[in-house]
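Q: Sequence first, predicted model second:
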Amino acid sequence: MSDYVPEPVESGGGGTVPIGVEEEFFLVDPDTRLVAAAGPAVAARAARAVGELVTEEFALCQVEGRTPPCRSAAELRGHLQRVRAALVAAARAEGLGLCASGTPVLQEPGPVRVAAHPRYQAGRAQYRSMMDDFAISALHVHVHLPDRELAVMTANHLRPWVPLLIALSANSPFERGRDTGYASWRSVLRSRFPCLGPPPYAVSLQDHERLAETIAGTEAMLDAGMPFWDLRPNPRHPTLEIRAMDVLQDLDDTVAVAVLLRALVVAAEGLARRGDPGPAWPGEVLRAACWRAARDGWRDEGFDPVTGRSRPVTELAQQITAFTAEALEEAGDLGEVTALFGRLAGRGDGAARQRAWAAGGGSTAVVDRLVLATAGPHGERG
């Protein structure tokens, strides 16, 4: 739930627009495989290596890693590797593993233990028992877009792509040892909140802010200045932030999703600059489409952002690639995105991988394999 991203430098065109990434992880005990409330200790230890690029998170069993602004996929990959390595090493030093899953596979009964940050405590007080099982780990991508008015208009074009983003990142089928039947249970947990999910369609920045203030007035939103919609002009930094995705196991998938989202923002920003207001899909339609994406993930069919009809997700992959192709080619990222969709076609989403591991060894095997996948190629060392 952190909203931090370092201040980006000025961009020099579509292919060089800076991007930044935030990844949230669970900490797990290697013996019990339960999540462990050691976030502050692990974050403090990792900070010795990478400074402010790591932090605590909402739940005490979580930590967050983040990158500085990056202009290329290679630069982003290098920072992600460095930050993940620091968190993996810090977790191991505390006798724990680092786990990239949208929800905890195993955890003790009872309410989630929350960090002492005043905003987290305020959320607990406002939403009460809705927060009892709110331990979720996300991938957030920031794309440099300092014009907040333009960011709102760009978000209008991104709104109907949110279901596809949920589908391709689905990585949370389990919670507290049970298979939920969903590919992204994290998305379901978020959907209970009236202030989470796709943002409302807004005709201007003033309209966007008025909607947030009205919702905050009902106490359904904690702070009108810091809405937690899936898309938002970041409250403190000159970026459009995309928040719909589960954290991903594979670092290469994270890089590919980030550069895809940069290209999506660049393409949509171009339409917004030309005065195209974007498709005004009702929030109810998008929430329904997000629900199906959370249930099915990267299989079967999904929501077509243009027609609203269901289409095979493989066709939606082709559609988003075609829409973003010019920006991807300009940035040299088309290969990253093509490879991502190839991996999804071959092995499925993160939820499919977790279920395959469970079939071979149960919940403990899922946790063990997630810890190895999070650490990357050197995960079996140390």
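A: Structure's in. What do you need?

Q: hey, let's count contacts and neighbours off CA atoms from now on
A: Will do.

Q: Quick one: the strands in the protein, in order.
A: 19-28, 54-56, 62-66, 97-99, 138-144, 174-175, 178-179, 231-233, 239-246, 301-303, 310-312 (DSSP state E).

Q: Determine the number of other residues adjacent to R347.
A: 11 (other Cα atoms under 10 Å).

Q: before we go on, here's another structure to hold up against the first:
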Amino acid sequence: MPLEPFSTSRALTLGVELELQLVGTHDFDLVAAAPDLLRVLEQQGFVGDVKPEITSSMIEIATGICTGYTDVLEQLTALRDGLLEGARRLDIGICGGGAHPFQLWGERQISDSARYQHLSDLYGYLAKQFTVFGQHVHIGCPGPDEALLLLHGMSRFIPHLIALSASSPFVQGHDTGFDSARLNSIFAFPLSGRAPFVLNWSDFEGYFAKMARTGVVESMKDFYWDIRPKPEYGTIEVRVLDTPLCVERAARLAALIQTIARWLMVDKPFVPAEDDYLVYAFNRFQACRFGYEGVWVDPESGERRVLGDAIVALVNRIGPHAAVLGTQVACAALANDAATRTNDAMWLREHYSADPLLPELVRRQCLRWAE
């Protein structure tokens, strides 16, 4: 199957997807309620993009095409409120967070769709372990070559986004020591990681054709890269963020990505190179494991910085573009989080330390999601 043509889209438009946890309100473990919730939402005339995910204790919501931070926040808030109304009818809870703190992967149920059943047959237990929850952000690109240039430029800042969004310190009842343990589940898949380094669409089409001829892939959905092009939308899709605990943080993260993208498109502060990826896996691991305190190695200069400080410096550098886009407040709030070493992983650990019962922690996550 050939790669579909790259669609036309307006540069720097946004689309946001959030994968959310469905939990029982008696024990706050994950519950296989997605089919029932989708039926109730249809009955209540829910307006918005909502769909099942790979296991039936997950649900995904998605905005339409947004122009900026305010638009994203308004759409996510409306989606959240409609989803909560349906959840109340079923007496289930909904929350953010990159991983459920104590669910057992073996108890999960694969969704009924043919695609998800195929993935279960292909990947075995990894499919159930894929019950993790992420935020995906699409950025509109003026053309396919520009999309690839933006993809590889944005890759330099993947650790920054991981640290800011990290919300998965607990897995199967234990503190993993990672700020974002969710990404470890994704790294297990053979087609995860980074995209190949090509900077023009014809070369990318050639790469895809070779992969398709092997039978390994059929579409872009088969790649679980940290950032991937989405030709049917005319976007690149940033996929490394944990689902935040509240919609406001999700909107802020989208605003930061939009601002970085404008800086890369307009100023062209550097030319991406294959050698940028020499430190990619190291930087990404440091962000997942240590969050803001991780080491970030500048791929161009080799300078080593504490990641939290590097985030503050980045936000300061892209300030003029935030002013143009109206994202100053959102970006400044994230810079302050980096300076004070505040993220959702810290919030989860602090609340667990005060009351070390994981079901109670999930209950608090549900309350925060509804704020």
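A: Right, received. Where do you want to start? In this text, all values refer to a predicted model and were calculated from it rather than measured experimentally.

Q: hey, where'd the helices end up in structure 1?
A: 39-50, 73-93, 118-127, 148-158, 162-169, 185-191, 205-217, 251-273, 283-296, 313-331, 334-347, 350-375 (DSSP state H).

Q: Comparing those helices, which comes out most buried?
A: With neighbours taken as mean count of other Cα atoms under 10 Å, the helices of structure 1 reach their highest mean count in helix 162-169, at a mean of 27.

Q: which residues of structure 2 does it align to?
A: Residues 158-165 of structure 2 are matched to helix 162-169 of structure 1 when aligned by TM-score structural alignment.

Q: Next: stretch 247-266 of structure 1.
A: Stretch 247-266 of structure 1 maps onto residues 243-262 of structure 2, going by TM-score structural alignment.

Q: do stretch 325-333 of structure 1 as well
A: Using TM-score structural alignment, the partner range for stretch 325-333 of structure 1 is residues 319-327.

Q: Show me how far the matching stretch is from its chain's centre.
A: In terms of Cα atoms, centre = their mean, to the nearest Å, the centre of stretch 319-327 of structure 2 is found 22 Å from the chain centre.

Q: can you check stretch 184-203 of structure 1 too?
A: 13 Å.

Q: what stretch of structure 2 lies opposite it in the alignment?
A: Taking TM-score structural alignment, stretch 184-203 of structure 1 hits residues 180-199 over in structure 2.

Q: what's the matching stretch in contact with?
A: Contacts with stretch 180-199 of structure 2, where a contact means Cα atoms under 8 Å, 6 or more residues apart in numbering, come from 98-99, 126, 129-130, 132-133, 145, 148-149, 152, 162-163, 166-171, 204, 222-228, 240, 242, 273-274, 287-289, 291, 345.

Q: Ok, stretch 38-54 of structure 1 next?
A: Counting by Cα under 8 Å, 6+ apart, 27, 55-57, 59-68, 82-83, 86-87, 89-91, 94 sit against stretch 38-54 of structure 1.

Q: As TSV, the helices of structure 1 with distance to H142 of structure 1 would be great.
A: Compiled in TSV, the helices of structure 1 are given as follows (distance: least, Cα to Cα, whole Å):
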stretch	distance to H142 of structure 1
helix 39-50	20
helix 73-93	12
helix 118-127	21
helix 148-158	12
helix 162-169	14
helix 185-191	19
helix 205-217	18
helix 251-273	8
helix 283-296	21
helix 313-331	16
helix 334-347	17
helix 350-375	21
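
Q: for those, which one sits closest to V141 of structure 1?
A: helix 251-273 (6.1 Å; Cα to Cα).

Q: Between strand 19-28 and the closest one, find me the angle.
A: Here helix 251-273 of structure 1 runs at an angle of 140 degrees relative to strand 19-28 (axes from the mean of the first three to the mean of the last three Cα atoms, to 10 degrees).

Q: Which strands or helices does helix 251-273 of structure 1 pack on?
A: strand 19-28, helix 73-93, strand 138-144, helix 148-158, helix 313-331, helix 334-347 (3 or more Cα pairs under 8 Å, 6 or more residues apart in numbering; DSSP states H and E).

Q: quick one: the third one to structure 2 mean distance?
A: Per the superposition on structure 2, strand 138-144 of structure 1 and its aligned residues are separated by 0.9 Å on average (mean Cα distance after the TM-score superposition for structure 1).
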